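Novice: need a 3D model of the following:
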Amino acid sequence: MKRLFFLITCLAGALAMGLSPALANSRYSERPPVRVSPDLAAPWLLQLGHSPNKVQRAAPAQKRAQKPVARQRAVQARPARTQQTQATAPVQKKQVSQKRTKRPQINPAYLPQIVNYGSKHKPGTVVIDTRDNFLYLVEKNGKARRYGVGTGKPGFEWAGTHKVTRKAEWPDWRPPAQMIAREKAKGRHLPNFVAGGIENPLGARALYLGSTLYRIHGTNQPWTIGAAVSSGCIRMRNEDVVDLYGRVPVGATVIVM
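Specialist: Here you go, the predicted structure:
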């Protein structure tokens, strides 16, 4: 009863004040925004360690005005770096060109290939053409395996037929006494002995011909293949002499012409 009496009393008071249920619901409608005075926000800014009088945000127009200045500084700085780079570039290129030594390339015609070769020589015979600087390993069915070679320079040419009497891998080199004396007269001093290796003039393999001082051997100067450059020996690229070494046995016939 007391609760019912309380509700009736509250309703009567509201009607007496001229309020209707619709007006009572108006207090739940959207309210206008609350505006806080800068003076009220000042204590919160002080907690962040800034003075309210010094806290100022740049207007969007001011920010846009600052960007072109920064860009202009970047543009002004670029030409100086570009000029410095252009000034040093030729020097760097010159230094690189001095370090690199360009060597002649071998003519592709002197690379190994299978060719037609009609001859009376039996397969396994080695024929060396000192005029065109080719070595032929005769095969069956009118074919031959052809390699480019370096041959004797003018005054050191020779011809003949011999047998392969010995084979050696990475052979040592002992220059003949005649060669040492000949080169000494030119002002060049040859060593009496050079151990086998990549710097050895005989290269990776050697096939010794008869009882002569001549050999079919590799070289540490592959760009000389295809020319008359030796003191009578037959030069081959290291890759090629290794291949020939595995195909030609001791006792094979070698014809130099």
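
Novice: only C-alpha atoms for contact and neighbour calcs from this point on.
Specialist: Noted.

Novice: list the buried residues in the strand or helix carrying residue 245.
Specialist: For residue 245, the host element (DSSP states H and E) is helix 238-247. Across helix 238-247, burial judged by 16 or more other Cα atoms under 10 Å covers 238, 240, 241, 242, 244, 245.

Novice: ditto for stretch 86-95
Specialist: For stretch 86-95, using 16+ other Cα under 10 Å, no residue counts as buried.

Novice: before we move on, what about stretch 61-76?
Specialist: Under 16+ other Cα under 10 Å, stretch 61-76 has no buried positions.

Novice: what's the next secondary structure element after the helix holding residue 245?
Specialist: strand 253-256.

Novice: tell me where the protein has helices.
Specialist: Remark: helices assigned in the chain by DSSP state H are 2-16, 21-25, 38-47, 60-99, 177-185, 238-247.

Novice: close enough to count as contact, residue 146 and residue 109?
Specialist: No. Using Cα atoms under 8 Å, residue 146 makes no contact with residue 109, being 9.8 Å away.

Novice: please generate a structure for the following sequence too, so the two can be compared:
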Amino acid sequence: MSAEFLTSRRAFVLAAASAILASCTTTGPAGGRAPLPVAPRRPIVPPTAAELDVMYGPVEDGGFTIPAIPYQQIDPKYYRQRVADPTGEPAGTVVVDTPSRFLYVVEPGGTAMRYGVGIGRDGFSWEGEGTIHWRQPWPRWKPPNEMVARQPELVKYSIENGGMAPGLKNPLGARALYIFQNGQDTLYRLHGNPEWRSIGKAVSSGCVRLMNQDVIDLYNRVPYHARIVVRQ
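Specialist: Reported below is the predicted structural model:
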């Protein structure tokens, strides 16, 4: 093997190594390392049909099979989707925009995850700031005494009688997040619900309801004691 061949081969290896190292290092204008981004970039695009099939398909959870939602029958603006944050609130805040029937979880970097919700009827709404003081998967439903007084048929599910057992027909659905204000339970909840037709409407007794698939996603994003703002 000639000396010329060895020399040229060594030069080729050194050049290749230099190229690899250069590709692993970025430099700023002054020749130093480029700063890391403040927050990860997230796509702000509507979900595709394939993504919606997964998002709103059947779910096995907690020993129950949540049926698929015929999302094609729901206004697309109420699909779970990432959007540019319109709230102006700090990251980690939950915001309920009651007039628009949207719930937002504010993310770092100027985005928010948005969910369509059903809200309380006139006279059965709450507004203000509080905290998500407690969260519960597959909760028991215990209608407050005021509701039982209005609807005596619910007495079998009253607080005194232990409430309704968790399940697919339970009005609180697969998850419930309990809103407290100044350390006191407001009796208002963010919760799942099997009635997907109610999303975008004012039909509940004051609580904010989501589709079960969406409330599971929300539950996984919202920590204990997260700040919540409900706007009327």
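
Novice: more neighbours, residue 146 and residue 109 of the first structure?
Specialist: A direct count of neighbours by other Cα atoms under 10 Å for residue 146 of the first structure and residue 109 places residue 146 higher, at 24 against 12.

Novice: looking at the second structure, name the residue matched to the more buried one.
Specialist: Superposed on the second structure with TM-score structural alignment, residue 146 of the first structure falls opposite residue 114.

Novice: and the gap between that match and residue 65 of the second structure?
Specialist: Distance from residue 114 of the second structure to residue 65 of the second structure, counting by Cα to Cα, to the nearest Å: 25 Å.

Novice: output the longest strand belonging to the first structure.
Specialist: When the first structure is parsed with DSSP state E, its longest strand is strand 160-169.

Novice: what does the longest helix along the second structure correspond to over in the first structure?
Specialist: Secondary structure of the second structure per DSSP H: the longest helix is helix 3-23. Aligned using TM-score structural alignment, helix 3-23 of the second structure spans no residues in the first structure.

Novice: tell me the first helix or strand C-terminal of that helix.
Specialist: Next along from helix 3-23 of the second structure, by DSSP H and E: helix 49-55.

Novice: state the span of the first structure onto which that next one is aligned.
Specialist: Alignment of helix 49-55 of the second structure against the first structure: no match, by TM-score structural alignment.

Novice: after that helix comes which helix or strand?
Specialist: With elements assigned by DSSP H and E, the helix or strand that comes after helix 49-55 of the second structure is strand 59-61.

Novice: return the residues in contact with residue 141 of the second structure.
Specialist: By Cα atoms under 8 Å, 6 or more residues apart in numbering, the residues touching residue 141 of the second structure are 157, 163, 164, 165, 166, 170, 171, 172.

Novice: what do you get for residue 222 of the first structure?
Specialist: Contacts of residue 222 of the first structure by Cα under 8 Å, 6+ apart are 106, 236, 237, 238.

Novice: and if we set it to 10 Å?
Specialist: Residue 222 of the first structure sits next to 103, 104, 105, 106, 149, 150, 203, 235, 236, 237, 238, 239 when contact means Cα atoms under 10 Å, 6 or more residues apart in numbering.

Novice: the alignment partner in the second structure of residue 157 of the first structure: neighbour count?
Specialist: Aligned by TM-score structural alignment, residue 157 of the first structure pairs with residue 125 of the second structure. Number of residues near residue 125 of the second structure (other Cα under 10 Å) recorded here: 18.

Novice: now do the contacts for the closest residue to residue 125 of the second structure other than its chain neighbours.
Specialist: Spatially, and ignoring its direct neighbours in sequence, residue 125 of the second structure is nearest to residue 206 (4.5 Å; Cα to Cα, 6 or more residues apart in numbering). Contacts for residue 206 of the second structure (Cα under 10 Å, 6+ apart) come out as 118-126, 187-190.

Novice: quick one: residue 206 of the second structure from residue 64 of the second structure, how far?
Specialist: Residue 206 of the second structure is 26 Å from residue 64 of the second structure, by Cα to Cα.

Novice: repeat that for residue 215 of the second structure.
Specialist: Residue 215 of the second structure is 15 Å from residue 64 of the second structure, by Cα to Cα.

Novice: what do you get for residue 92 of the second structure?
Specialist: Applying Cα to Cα, the value for residue 92 of the second structure to residue 64 of the second structure is 30 Å.

Novice: likewise residue 144 of the second structure?
Specialist: 26 Å.

Novice: returning to that earlier point: does the match of residue 157 of the first structure touch residue 204 like I think?
Specialist: Yes. Contact criterion Cα atoms under 10 Å: residue 125 of the second structure and residue 204 qualify, at 8.9 Å.

Novice: measure how buried residue 102 of the second structure is and give me the count.
Specialist: Neighbours of residue 102 of the second structure (other Cα under 10 Å): 23.

Novice: meant to ask about residue 81 of the second structure, not that
Specialist: 18.

Novice: so what does it match up with in the first structure?
Specialist: Residue 81 of the second structure maps onto residue 113 in the first structure, by TM-score structural alignment.

Novice: didn't its match look like it was pressed against residue 134?
Specialist: No. With contact defined as Cα under 10 Å, residue 113 of the first structure does not count as touching residue 134 (11.0 Å).

Novice: great, nothing more from me.
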